[in-house]
Structures are given as C-alpha cells and as structure tokens.
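**Q** Okay, structure incoming, though there's no sequence with it:
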C-alpha cells in the first residue's frame, strides 16, 4: 500500500526488453536505501526491485503492466515519480493507494492561475471508472483531490511544491498519465454494475 505522497524523482537510465518484460534502470537518491524484493511505486505502478548497483536499481514490468500503464512510453532520461510502500503505523498524508493502475488518461488542459496550476485529464469511460467532486484520484502516483468531475474527465489543482517536486512540471497537452481511481469508488461502481 502507498499514500500517493511522492518521495523523490528517479531518472530512467536503462530500458531493456526481454521477451514481453521490460527491465527499467532507475537512478535515484533513495536507491541505496532499497533492498531486493522491495515494492516501489513508479508513476503510481507498484514494481519490485530486482537489482541494485550503487545509485541505480532495476525493476521489471510485465506485458500486462505495460498495456495498462504509460510505463511503455518511458525513454532513457525521463523522470518518474517514486514512493516506497507505506510503513504500518505511519501518518497517512494522502489516501490509500494500491499501486495498481486502472487505466491511462491524456492531459487535455493546463492553466496557470495565480501561482497554482489546473490540469484537466480525459480518460476512456467504457471501463466504468468514476470520479466525484472532492474525491481522491491518483495521477502518476500523486494523491490528489478531484475538481470539476465529469463522465470522462476531471481536473486537479496543483500547488507549487507538487508542481516542482513531481512530474507535473513536465506535463503538456497530450501527455499520457497513469490513473488509479479511489478504491471505495471502484467498489461502489461494481455494486451498481451488478444491480443493473
């Protein structure tokens, strides 16, 4: 489990395809604190550390993960949002995040407003994922509050700290991001679907 509070950014140093798997090398300032078999969220995707060499560690994404997330879009030199799994008994500053991406979305709007930024994302509604006004959403692993919720799009307001310390400062129109919808909302949607 994660909280959606990003610890640091990591730089992609290597991408190696092996059959349907993608091995991703990441340089970060937390690499030497990690251990083999540890779970780390990468742009909201929970992946297992399989190798550590100095300040670079490696994780492996299987084909299903590549199909459901934007990790297959990564290039060497890109940065990813990183969060280690939460510690039981620690403060929950964001919301309960599983590290299981539901689908991707595309940035269709961005606007700076008096020191903050508003980003609008559009997603495929056919998967029956929902957002609600003032509900929680995870965008590339960042726990955020939904504003302007609609059937297939929503907006989020980003403060300067989040803008500077996550991938949000690199987003532009057309950027693809990973979404993890609020787990309670997913259960409600499934219950409603079962009743119909």
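**A** Arrived safely, thanks for sending. Computed from a prediction, not measured in an experiment: that's the story for all the values here.

**Q** switch to C-alpha atoms for all contacts and neighbour counts from now on
**A** Will do.

**Q** now stretch 140-147, how far from the chain's geometric center?
**A** With Cα atoms, centre = their mean, to the nearest Å as the basis, stretch 140-147 stands 9 Å off its chain's centre.

**Q** burial of residue 192, as a residue count?
**A** 10 (other Cα atoms under 10 Å).

**Q** Return the distance of it relative to residue 151.
**A** Noted for residue 192: a distance of 15 Å to residue 151, by Cα to Cα, to the nearest Å.

**Q** Now do the contacts for residue 81.
**A** Residue 81 makes contacts with 6-10, 41-44, 140-142, 166-167, as judged by Cα atoms under 8 Å, 6 or more residues apart in numbering.

**Q** Let's see if you can find the most crowded of those.
**A** residue 141 (33 neighbours).

**Q** where along this protein do the strands fall?
**A** Assigned by DSSP state E, the strands in the chain fall at 8-18, 21-27, 39-42, 45-53, 56-61, 79-84, 103-113, 116-123, 136-139, 142-147, 153-158, 176-181.

**Q** Including distance to residue 129, could the ones you listed go into TSV?
**A** As requested, the strands of the chain are exported to TSV (distance: least, Cα to Cα, whole Å):
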stretch	distance to residue 129
strand 8-18	28
strand 21-27	27
strand 39-42	21
strand 45-53	17
strand 56-61	23
strand 79-84	23
strand 103-113	9
strand 116-123	9
strand 136-139	11
strand 142-147	14
strand 153-158	11
strand 176-181	7
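
**Q** In the biggest helix by length in the chain, which residues are buried?
**A** Assignment by DSSP state H gives helix 183-195 as the longest helix of the chain. Using 16 or more other Cα atoms under 10 Å as the test for burial, helix 183-195 gives 185, 186.

**Q** before we move on, what about stretch 65-81?
**A** Neighbour count says stretch 65-81 has 65, 66, 68, 69, 70, 71, 79, 80, 81 buried, by 16+ other Cα under 10 Å.

**Q** contacting residues around the third one?
**A** With contacts defined as Cα under 8 Å, 6+ apart, the neighbours of residue 68 are 101, 102, 103, 104.

**Q** try this one side by side with the last:
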C-alpha cells in the first residue's frame, strides 16, 4: 500500500480536478499557428479567472493565457491536439469546464490530473428510466485499468464503472449529469477523452493487482 501511495504522490501535479463539471462553455474562436491552436472559450466564471490558472476543457488541463469579456483564451500544442479530442474542436462546439481544485475544496468526484490517457469510442447509448447507459470501447492494452465499481473520467466527467468486459466498460449516468454536460451529445461512434483513475494506474505501476 505504501508503494502505491508513494507512486500517487510523485504523480500529482500542481493542478488537480474532481470530474464534477462546473459549467458548459462553448468554443468561440480558434486560431491556428503552426502546431499550435489558440482557443477562445466562453465561461460563466470568466470574471473569477486569472491568467496562469488551470481549467479542464473536456478533461484536458489547459492554462488560461488571457481573460476575455465572455470567457478566456488558452492554447494547445501538437501532442495535446493529436492525443485528445481537442484537435477536432470547432467554433461553436460545447465543452465541459472545471476549474482546478483549491486548498480546502471538497472532493466530490475523484482525483483527476487533466492528463488524457487515450481517446476512446462510444459503442452504444441507451436511454433508461432516470438516466442513460453508456458502453465505451478502450484500447486493449488499457483494459487493465478498468475496475468494476471504480472511477473513470469521460470528457472530464467523473463516472463509476458498472461493468467491464474485455476492452470495454459500461457506465450509468443520472439525468442531471447527462443534461448538464456534453455527454448528452454523445452518439455511437463518438470519440471521448479518457483518464483512468490515478489510484488504479499507481497500483499497476507498483505491481499490485487492481482487481
């Protein structure tokens, strides 16, 4: 256990998130310069932001570079664009937003670093009484991070894995979460950012079975 905790401590960056989306923003403008993309995003909490702060955009930790009248500006480089769904964003696209945790904040979801592990695909979307059931397929080599009743982040939203089989998992989403995040726009075939639970990843690195 101590090996796992030590691994977690060395993995934690200055900015952390919980997977509880604060607000839906919208991409207002995108400017491309070489391998960089400059994004202007609307945010209802723009007046509380300062340059240099971290904001998770669809689960990706980005740095605020400027404050605008309706939101903020940020930038993403080649690796971030190619290894997340940020590269496919267009003007008008809605995005999940969450500001980084502050000292003393309650941890309502689970610890997220804002570092995307892979881009996965939605296999199915099933409407249920009181919510929605999602089935998402991940890369075969990452199935070891899937733990039933464990946590996972999908586009920055903290979810609980209900079932996992081979290289896919099922998550049930309550109506409130579905209606107040970009998850409501998902369809079979949609691509999503996945961040696995840091505790599960640390257990794997420490050689401790996660299951």
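**A** Good, I have the coordinates. Remember, it's a predicted structure, so these values are computed and weren't measured experimentally.

**Q** if we can go back for a sec, between the contacts of residue 68 of the first structure, which sits nearest residue 183 of the first structure?
**A** residue 102 (10.3 Å; Cα to Cα).

**Q** Identify the residue of the second structure aligned to the closest one.
**A** The criterion is TM-score structural alignment: under it, residue 102 of the first structure has residue 117 as its aligned partner in the second structure.

**Q** Chain neighbours aside, what residue packs nearest to its match?
**A** Spatially, and ignoring its direct neighbours in sequence, residue 117 of the second structure is nearest to residue 195 (5.1 Å; Cα to Cα, 6 or more residues apart in numbering).

**Q** Give the equivalent position in the first structure for the one you found.
**A** In the first structure, residue 195 of the second structure lands on residue 180 (TM-score structural alignment).

**Q** Does its match touch residue 137 like I think?
**A** Yes - assessed by Cα atoms under 8 Å, residue 180 of the first structure is found in contact with residue 137 at 6.3 Å.

**Q** Might you report the residue contacts of residue 84 of the second structure?
**A** Residue 84 of the second structure neighbours (Cα under 8 Å, 6+ apart): 60, 116, 118, 119, 193.

**Q** 6 Å - rerun?
**A** Contacts for residue 84 of the second structure were tallied using Cα atoms under 6 Å, 6 or more residues apart in numbering; they are residue 119.

**Q** Give me the aligned partner of it over in the first structure.
**A** So residue 84 of the second structure corresponds to residue 69, using TM-score structural alignment.

**Q** Next one: its match relative to residue 170 of the first structure, how far apart?
**A** Applying Cα to Cα to residue 69 of the first structure and residue 170 of the first structure gives a distance of 18 Å.

**Q** can you tell me which helix in the second structure is longest?
**A** Longest helix in the second structure, counting by DSSP H: helix 2-11.

**Q** Buried ones in it, by neighbour count?
**A** 4, 7, 8.

**Q** Show me the contact partners of it.
**A** Residues from elsewhere that reach helix 2-11 of the second structure (Cα under 6 Å, 6+ apart): 202, 203, 206.

**Q** between that helix and helix 198-205, how many degrees?
**A** Angle, helix 2-11 of the second structure to helix 198-205, by axes from the mean of the first three to the mean of the last three Cα atoms, to 10 degrees: 120 degrees.

**Q** Do I have it right that residue 94 of the second structure meets residue 28?
**A** No - counting by Cα atoms under 6 Å, residue 28 is not a contact partner of residue 94 of the second structure; they are 9.4 Å apart.

**Q** And for the equivalent of residue 56 of the second structure over in the first structure, nearest residue in space, chain neighbours not counted?
**A** Under the alignment by TM-score structural alignment, residue 56 of the second structure pairs with residue 41 in the first structure. Distances taken as Cα to Cα, 6+ apart place residue 83 nearest to residue 41 of the first structure, at 5.1 Å, with adjacent residues excluded.

**Q** ok, the residue mapped onto the one you found from the second structure - contacts?
**A** The alignment partner of residue 83 of the first structure in the second structure, by TM-score structural alignment, is residue 98. The contact partners of residue 98 of the second structure, taken as Cα under 6 Å, 6+ apart, are 21, 22, 55, 56.

**Q** Just send the buried residues of helix 2-11 of the second structure back as a markdown table, with distance to residue 146 of the second structure too.
**A** Output for those, formatted as a markdown table (distance: Cα to Cα, whole Å):
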| residue | distance to residue 146 of the second structure |
| --- | --- |
| 4 | 17 |
| 7 | 19 |
| 8 | 18 |
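
**Q** closest to residue 47 of the second structure among the residues you listed?
**A** residue 8 (33.2 Å).

**Q** Per the alignment, the closest one pairs with which residue of the first structure?
**A** Residue 8 of the second structure maps onto nothing in the first structure, by TM-score structural alignment.
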